[in-house]
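Enquirer: Have a look at this prediction, sequence included:
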Amino acid sequence: MVVTGTRTEKARDEAPVRTEVVSTEELRATGAQTLKEALANINGLQLQELHGKSGYSLVMQGLAGDQVLVLIDGLPISASTGSSVDLSQYLLSDVERVEVVKGAASAQYGSAAMGGVVNVITRRPATGVQGAIQMGVGTRGRQNDSGKRMSAAVKQLQAHVQGGTENLRGRLAYDRLSDQGFSPDPSGWTRQGDRIRREQATGRVFWQATAQTGLSAEFGRYEEHDLQRFTTFVPPVRVPQHKTEDIGRNRLALGGRHRFGQGAVLDVRGVNEDYKTHSQTLSNGVRTIDRHSQQRMNHLSLQLDLPPVQDQQWQVGADLHREALAQTQNGKSELQADGKVRRHNQELFLQGDLFLTPAWELVPGVRWQDDSDFGQHWAPKLAVRGRVWQQADDSLTLRASVGQGYRVPNLKERHYLFDHSALGYKVVGNPDLNPESSTSFQLGAVLALGRQWTVDVNAYLNRVKDLIETDRDNAREENGISVYTYDNVARARTHGVETDIVWQPDARWRIDAGLTLGRTRDLATGREIAQRPRRIARLGVDWQATETTQLTVRVRHQGSELSDTASNLRSDPWTVVDLNLQQGLTPDLSAFLRVDNLFGKQRDFSQTHQLGPISGRMVMVGLRYGFGGNE
C-alpha cells in the first residue's frame, strides 16, 4: 500500500500517480542507517553533497534539493541548510518504508515539490510487547582516523520497543551512529571524512478513542556533533583549520482521524519543529567564526475525503505553514534584515479520483497558494492511469501526468549574507527574487509478466521558468572581494527516460536493474546544468541462499557530469558495489556483515573537479536481537 500520491491508501500497482518504494525488507537487506542510504538505490535519484558540510541533498529528474519536498508522515521537515534537507540527518530505526513521487503530478503538494516528493512513513505502534536491538562496528582500514586498520572507526546502535492494546499503544526508538572520520593520509591534518556523532530518539502514542476516531502523538529529538579538519592557503603556507558544529532538532507532531457515518473521512495533522545549529571555525587554534542559527517551522494540514459518488472520490484540503529564521556570525546578524525573518502561506487543494471505466482512472486537481511575500498562485494537475491489457497474471498499464510546479524563494536565498571575505568572496541574498515555476510531463508504462518479470519505463520532461541560481557571471568586486548574489537567471529544461526491470525467477532470487538517461539545459545559455550526470544505473541482486542466509548486492553507477560551468571541466564516471550478508543464528538472533564500496572506488582529492565517492571501503559486522515476534 502507498499513500503519497493521493494521501489515501492504494495498492502500489493501482496508484494513479507513479510511486516508488523503499520497503522494510529493502531497508533490512541493505543495512541502511540514514535516509541518504535508504534512497541511494532508487533508480534515477542522485545524491549531491551539501556545500561546506558532510551532508547530502537529493537531485530528482535534474531538479535540485531545494526543489524536492521531503516529508515525515506527510508533514515537512526543516531544511537543514535553510534551503535543502540534509538526508543524512534522519535515522531509520522508526521507519517502515520510504515513498518517492517524481515530478509535480499531485495537487496534494505545493511549494518546494517541483521536482517531486520523498515521504518517510514511520511505523505505527503494534499491540503486545515487541522490540529489537542492533549493534555494529566498522572499519575503513588504512583510512581510519587513527591510522590503525582494525580500530572501530564506525559504531552503530539501533533499538526500539513497542506494545499496548488495540485501543492504546506506543513505541520508543533510539538510533546512535558515530564515525571517527577518515583520510587517505591519516598522518596529515586534513580529513576528507568528518568526525560525526548522530543520535535520534522518538516516541509515539496511538489512541483509538472511539470506533470512528483515532489520535496520535509523536515527539522526536535529533542531535549531531560534527568536526571538520581542513587547511586554507594563506601565502606562502597552508594554515590548519577546524570547524565544529552542534545541531539539535526538536519535533512534535499531533494527528487525528475521524470517519463519519456517510463514509467521509477527516484527517488533521500538525507539526512544530525547532532546528538549531552552533558552529565555530578555528584557525591555528584561534576562533575566527562563531555562528548561531535557529529555524522554527509550524505546519497544519487538513484533508477531507468526501463520500464516493457515482464512481468518483473527491478530496479537499488545506495547509497552513509558518517559518522563521535567525542567524548570527560573531554576534552580528547574517541576515540583511537584523533579527528574524519570517514568512507564512496558506494553501488549498482539490483533487478527484474519477473511475471512467473499470480499467481507466482520471485524477484531476488544482492547488491554490497565498504566500505572505509573493501573493497568490494557481497550479493545475492532471494524471491518468489505464490498464490497456490483462490476461491472467500478465498486464500492461499506462500512466501519464502533467502538472505545474511552483516554489517561492526560501529565506536563505532572499535574506542570507554569507561573508567569507577571508576566502575572497561573499554570497548575498536577493529580496527581489521571483518564484520559480515549472511544467512537469510524465509518460510511462508498466508491463507485468506473471510474477517473474516487471518492466517499468517512464519518460519525463520538466520546463522550469525563473530558475534560481547563484549568478556567477555577474559577480561584482568590492575591495578585492567577489560578491555573488542569487538571481532568476534562466529558463531550464530537464528531460530523460527511466527504465527499471525486475526479474524474480523463484522465491530465492530477485534481480532489479535500472537505467536513467537524462539531459539538462540552461535555455538562456544553451549549456547543460552543472552536476547533473547524463547516466545513472542501478543493479540489485537478492539471494536467499538458505532459510537463514541472505546475500544482498547493490551496484551504483554514475556517468560523467559537468563539474562547474566556469571551468567546463567534467568529473569522471564511477561505480561502487555494496554487499550485505545476513545470517540467522537462532529464531531471535542474527548476525550481519556489511561491506560498503567493496572495491574502494574513491575520488582523487587533488583534482577539485572530481565528484566521485568520498569514502573508500568500509567493513562492518554486527548482531541483531528481536523479541516478541518482532520482524
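Expert: Received it, and whenever you're ready, just let me know what you need.
Enquirer: For the rest of this, base every contact and every neighbour count on C-alpha atoms.
Expert: Fine.
Enquirer: list the contacts for the nearest residue to residue 533 once chain neighbours are set aside?
Expert: Leaving aside its chain neighbours, residue 533 sits nearest to residue 561 (4.4 Å; criterion: Cα to Cα, 6 or more residues apart in numbering). With contacts defined as Cα atoms under 8 Å, 6 or more residues apart in numbering, residue 561 is in contact with 530-534, 570-573.
Enquirer: 6 Å - rerun?
Expert: Contacts of residue 561 were listed using Cα atoms under 6 Å, 6 or more residues apart in numbering, and they are 531-533, 570-571.
Enquirer: And it, how close does it get to residue 417?
Expert: Relative to residue 417, residue 561 is positioned 30 Å away (Cα to Cα, to the nearest Å).
Enquirer: thinking again about what came up before, go through the contacts of residue 561 and say which is closest to residue 504.
Expert: Closest approach to residue 504 among the contacts of residue 561 (Cα to Cα): residue 533, at 29.6 Å.
Enquirer: re the thing from before, which ones among the contacts of residue 561 map onto strands?
Expert: 570-571 (DSSP state E).
Enquirer: okay if I get the contacts of residue 561 as JSON lines plus distance to residue 141?
Expert: As requested, the contacts of residue 561 are exported to JSON lines (distance: Cα to Cα, whole Å):
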{"residue": "531", "distance to residue 141": "30"}
{"residue": "532", "distance to residue 141": "32"}
{"residue": "533", "distance to residue 141": "30"}
{"residue": "570", "distance to residue 141": "30"}
{"residue": "571", "distance to residue 141": "26"}
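Enquirer: take the one below as the second:
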Amino acid sequence: MGPPPRARYGSGAAGGVVNIITKRPTNDWHGLLSLYTNQPESSKEGDTRRGNFSLSGPLAGDTLTMRLYGNLNRTDADSWDINSSAGTKNAAGREGVTNKDINSVFSWKMTPQQILDFEAGYSRQGNIYAGDTQNSTSNAVTKSLAQSGRETNRLYRQNYGLTHNGIWDWGQSRLGFYYEKTDNTRMNEGLSGGGEGRITNDQTFTTNRLTSYRTSGEVNVPVIWLFEQTLTVGAEWNRDELNDPSSTSLTVKDSNIAGIPGSAANRSSKNKSEISALYVEDNIEPMAGTNIIPGLRFDYLSESGSNFSPSLNLSQELGEYVKVKAGIARAFKAPNLYQTSEGYLLYSKGNGCPKDITSGGCYLVGNKNLDPEISINKEIGLEFTVDDYHASVTYFRNDYQNKIVAGDQIIGRSASGAYVLQWQNGGKALIEGIEASMAVPLMPDRLNWNTNATYMITSEQKDTGNPLSIIPKYTVNTFLDWTITSALSANVNWTLYGKQKPRTHAESRSEETKGLSGKALGAYSLVGANVNYDINKNLRLNVGISNIFDKQIYRSAEGANTYNEPGRAYYAGVTASF
C-alpha cells in the first residue's frame, strides 16, 4: 500500500506526492562509477548512453563530510518518419534528450545534535527534436530539424540550499532556505493560426527565466498527553518569478482585447506569485497497533486568497497478520503563472476555438481571479503480512473540482469581431480504482515472485465524459527474481497493459468539424529479462533484453494511439564501486 492521503504538502499534491530525499554524506570514503547503454534492434529508434558517478566521504573527520554526484546521459530521437505507416498524418516519435548534472552536498556537524547542510547543483537538459508539432502539421523547417537531430530547446538549472537539522531535548527541528533559477532557451514557435505550436525559425532562440525562492521550517515534538503522540508543526513560504518574452510575444491586429494591449511591446512578460502556509499534523497512538493522524494546512495564495486543507488517516492492526489503512484529505493545486498572467495572449484563427463558436477567431487571455483546483482524496485498504509473504489491496477515489481549463464562455469581442475567452474554473472530474500487490517466496532466499497491479474503475471529466487522461484500463507488473549463486542472479519481468479508450467528445471547432477517431488501443504485454553478475565486491555487470517479443506500437495522432512503444532492445551496464 502506498502512503495515505496527506494535506500537509500543499499546492500540487492533489494527485499524490513523491518525497525525494538526498542521500546524506558518509563518514568514510565511498565511490561509484556506472556506465549503461541501451541499443534498440530497430534502426529507427533512438539509443541511449549513460554514465554517472558519486563520491562521498569525510573532509575533517565526521565534523565535515561531503557528497558529490553527477550524470551524463544521451538518448537519440526516433527517426522523423518512424510513424509514417501508422496514419494519414506523420506523427512524431519519441524526442531525444541530453542531460548533464552535477550536484554536491557539504554537511557540517557543528555538534552531535546540530547539522548544517549546504547543497548546490547545476544541470543542463537539451531536447533533441523528433518532428513533433501541434496537430502533426510539419513544414520544411520542422522536417529539417528532425532529420538533423538538433536541439530545439535547452534547460539550464542552478539550485542552492541551506538546511539546518537539530535534535533538542524537546524534539527535532528542520529549517531550510532554497533558491532555484531555470533558464528555458528554445526556438520560437508560432502562437496563432496554422503555425501554432510549430517551430517557425531554426536560427532564433528566446530565453525564458523562472526564479524560485523557498523557505520552510518544521518541528517534531513527542507529546505524552492522554496518548503517545508526535506533533508536527511547520511553515512554508514560496515565491515564483517568471519572465517569458517568448509566450507573450504575439502581436495582433486588435489594439485592445478585454483590456489587454494587442501589441506585445505594451504587455509585460513578467509575472510572479507567492504562497505562504502553516500546517499541523499529529501522529497519535491511542493503543498498540492503532495510529490516528489528523492534519490541517492553511495556505494564502497571492492570486486566489485563502485555502484550508484538512486530512485524517487511520491505521489499525487486526490481529497479528492483518492491518487496515484508511485516509481522506482535501488537496489543492494553485493556478500557474501563465493562467493568471495579464500579459498572456493566445489567438486562434478558428480551429482552436471552442466547438460552439462556429465561425471567426478567438483570443484566450489570462485570468487573475482563478480559484485553485481542489481534490478530495480517499482510500481504504487491507494489508496482509506473514513471514516473507505479503499482500495488499487498496481502493482509491479522487474527486476533482474547479479544474482549470481553457474557457468556452465568451467574455467579450474585439474590434475585429474575434471572441474573447479566458482561463476558467471548469467542471468536475473523477478518478477511482484499485491497487494491489503480492510478494511470494517460492523458494526462500532463492526464488521470489512479486506482482503489483492497478485497475482503473473510472477516469473521466464529468461535463464531457472524456477520460481525464488516456491510460490503460489496468496495468499488471510481475517479476521473478532468481538468486542462482551469491554472485549471479536473474530476473524475468512481464507487464500487461489493458485497453485504452480515446476521447469521444469534441471540444474544439477542429475536432467538431473533422470528428474524433474512436479507435481504441487494445491490450498488450511486454516481456523482459536480465542477468546480474558480481565479478568481485567492487565490480558488477548487468545485461538484459527488453520487449523480447518485439511488440511495437506506432503513434498515429488519432484515437488512443498517442505514444510509441519501442520494440526489442538490448542493454548492458557495468558498475565499479569502493
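Expert: Nice, I can see it. Quantities reported herein were computed from a predicted structural model and do not represent experimental measurements.
Enquirer: before we move on, back to that, wait, which of the contacts of residue 561 of structure 1 is closest to residue 368 of structure 1?
Expert: residue 532 (31.1 Å).
Enquirer: Skipping adjacent residues, who's closest to that closest one in space?
Expert: residue 561 (5.7 Å).
Enquirer: how about that neighbour, what's its partner in structure 2?
Expert: In structure 2, the residue equivalent to residue 561 of structure 1 is residue 500, according to TM-score structural alignment.
Enquirer: just how off-centre is the longest helix anywhere in structure 1 within its chain?
Expert: Counting by DSSP state H, the longest helix found in structure 1 is helix 24-30. Remark: helix 24-30 of structure 1 is offset 17 Å from the chain centroid, using Cα atoms, centre = their mean, to the nearest Å.
Enquirer: Kindly report the same for stretch 368-382 of structure 2.
Expert: Distance of stretch 368-382 of structure 2 from its chain centroid, counting by Cα atoms, centre = their mean, is 17 Å.
Enquirer: how about it, aligned to which bit of structure 1?
Expert: Mapping stretch 368-382 of structure 2 onto structure 1 (TM-score structural alignment) gives residues 431-445.
Enquirer: ok, residue 268 of structure 2 - contacts?
Expert: residue 343.
Enquirer: Tell me which residue of structure 1 lines up with it.
Expert: Residue pairing (TM-score structural alignment): residue 268 of structure 2 is matched to residue 338 of structure 1.
Enquirer: likewise residue 239 of structure 2?
Expert: Using TM-score structural alignment, the partner of residue 239 of structure 2 in structure 1 is residue 322.
Enquirer: ok, its match touching residue 344?
Expert: Yes - under the criterion of Cα atoms under 6 Å, residue 322 of structure 1 makes contact with residue 344 at 4.3 Å.
Enquirer: contacting residues for the aligned residue in structure 2 for residue 360 of structure 1?
Expert: Mapped onto structure 2 by TM-score structural alignment, residue 360 of structure 1 lines up with residue 290. Residue 290 of structure 2 makes contacts with 315-316, as judged by Cα under 6 Å, 6+ apart.
Enquirer: hmm, try it at 10 Å
Expert: 284, 314-318, 323-324 (Cα atoms under 10 Å, 6 or more residues apart in numbering).
Enquirer: before we move on, what about residue 289 of structure 2?
Expert: Contacts of residue 289 of structure 2 by Cα under 10 Å, 6+ apart are 315-320, 323.
Enquirer: Could you look up the SS state of residue 607 of structure 1?
Expert: Under DSSP: H, G, I helix; E, B strand; the rest coil, residue 607 of structure 1 falls in the coil class.
Enquirer: so how far is residue 240 of structure 2 from the nearest residue to residue 246 of structure 2 once chain neighbours are set aside?
Expert: Spatial nearest neighbour of residue 246 of structure 2, chain neighbours left out: residue 206 (6.1 Å); criterion: Cα to Cα, 6+ apart. Using Cα to Cα, residue 206 of structure 2 is found at 20 Å from residue 240 of structure 2.
Enquirer: What is the burial count for residue 308 of structure 1?
Expert: Residue 308 of structure 1 is flanked by 14 other residues according to other Cα atoms under 10 Å.
Enquirer: hmm, I was thinking of residue 465 of structure 2
Expert: 13.
Enquirer: pretty sure it contacts residue 427?
Expert: No - when contacts are counted by Cα atoms under 10 Å, residue 465 of structure 2 is not listed as touching residue 427 (11.0 Å).
Enquirer: residues of the helix or strand that contains residue 556 of structure 1 that come out buried?
Expert: In the assignment (DSSP states H and E), residue 556 of structure 1 maps to strand 549-558. Neighbour-count burial for strand 549-558 of structure 1, with 16 or more other Cα atoms under 10 Å as criterion, is recorded at 549-556, 558.
Enquirer: just stretch 266-285 of structure 1 next, same as before
Expert: Of the residues in stretch 266-285 of structure 1, those buried (16+ other Cα under 10 Å) are 266-283.
Enquirer: for stretch 139-152 of structure 2, same thing?
Expert: Of all the residues in stretch 139-152 of structure 2, those buried under the rule 16+ other Cα under 10 Å are 142-147, 149-152.
Enquirer: hmm, back to that, gap between the match of residue 239 of structure 2 and residue 110 of structure 1?
Expert: 14 Å.
Enquirer: How about residue 414 of structure 1?
Expert: Using Cα to Cα, residue 414 of structure 1 is found at 19 Å from residue 110 of structure 1.
Enquirer: So for the two, which residue has more residues nearby?
Expert: Per other Cα under 10 Å, whichever of residue 414 of structure 1 and residue 110 has more neighbours is residue 110, with 24 against 21.
Enquirer: need the contact list for that one.
Expert: Residue 110 of structure 1 neighbours (Cα under 10 Å, 6+ apart): 69, 104, 319, 347-349, 367-369, 378-379, 404-408.
Enquirer: can I assume residue 316 of structure 2 sits in a strand?
Expert: Yes - assessed with three-state DSSP, residue 316 of structure 2 lies in a strand.
Enquirer: circling back to that earlier point, please narrow the buried residues of stretch 139-152 of structure 2 to those residing in strands.
Expert: 151-152.
Enquirer: What about the buried residues of stretch 139-152 of structure 2, which are in helices?
Expert: 142-147.
Enquirer: Turn these into TSV, columns for distance to residue 93 of structure 2.
Expert: TSV is the format used below for those (distance: Cα to Cα, whole Å):
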residue	distance to residue 93 of structure 2
142	13
143	13
144	15
145	14
146	10
147	12
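Enquirer: Okay then, goodbye and thanks.
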